[in-house]
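In: just a sequence and a predicted model for now, questions to come.
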Amino acid sequence: MHRIEPRRSALVAANLLIQVLGEMPVLECSQSGCDRALA
């Protein structure tokens, strides 16, 4: 049983999150507005 590297799993999770968020129209807003909405 090989252990998964935390950095790799975090990278995969980040990529999934970016993919999902990329399909949401909320990202049409300005960058600062999106940052506040996601915070």
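Out: Sure, I can see it.

In: rest of the way, CA atoms for contacts and neighbours
Out: Fine.

In: quick check, central residue of this protein?
Out: Leu17 (3.1 Å; C-alpha atoms, centre = their mean).

In: mind checking how far that one is from Glu23?
Out: With distances taken as C-alpha to C-alpha, to the nearest Å, Leu17 is found 10 Å from Glu23.

In: ok, second structure coming up, stack it against the first:
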Amino acid sequence: MYNAFYTTHKAKLFIKKCEESKLRSLRKRRGFFFLYDLV
């Protein structure tokens, strides 16, 4: 039970990291103006 929960948790974290890296690459492409909006 615990092991299954742990693996799903890790999978969710991995997916989250992938999504964040995608967002970062999109922000880089859009340029610095988009970055200033986030600050």
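Out: Alright, I've got the coordinates. Predicted model only: the values in this text are computed from it and were never measured.

In: coming back round to it: structure 2: which residue goes with the residue nearest to the centre of structure 1?
Out: The alignment partner of Leu17 of structure 1 in structure 2, by TM-score structural alignment, is Leu23.

In: how near is its match to Tyr6 of structure 2?
Out: According to C-alpha to C-alpha, Leu23 of structure 2 stands 26 Å off from Tyr6 of structure 2.

In: before we move on, what about Tyr36 of structure 2?
Out: Tyr36 of structure 2 is 37 Å from Tyr6 of structure 2, where distance means C-alpha to C-alpha.

In: comparing the two, which residue is more hemmed in?
Out: Taking other C-alpha atoms under 10 Å, Tyr36 of structure 2 and Tyr6 do not tie; Tyr6 has more neighbours (11 against 8).

In: where does that one fall, secondary structure wise?
Out: Using DSSP states H and E, Tyr6 of structure 2 sits within helix 2-30.

In: and after that helix, which helix or strand comes next?
Out: Note on helix 2-30 of structure 2: by DSSP H and E, the next helix or strand toward the C-terminus is helix 32-38.

In: give me the residues contacting that following helix.
Out: Outside of helix 32-38 of structure 2, the residues that reach it under the criterion C-alpha atoms under 8 Å, 6 or more residues apart in numbering are Arg27.
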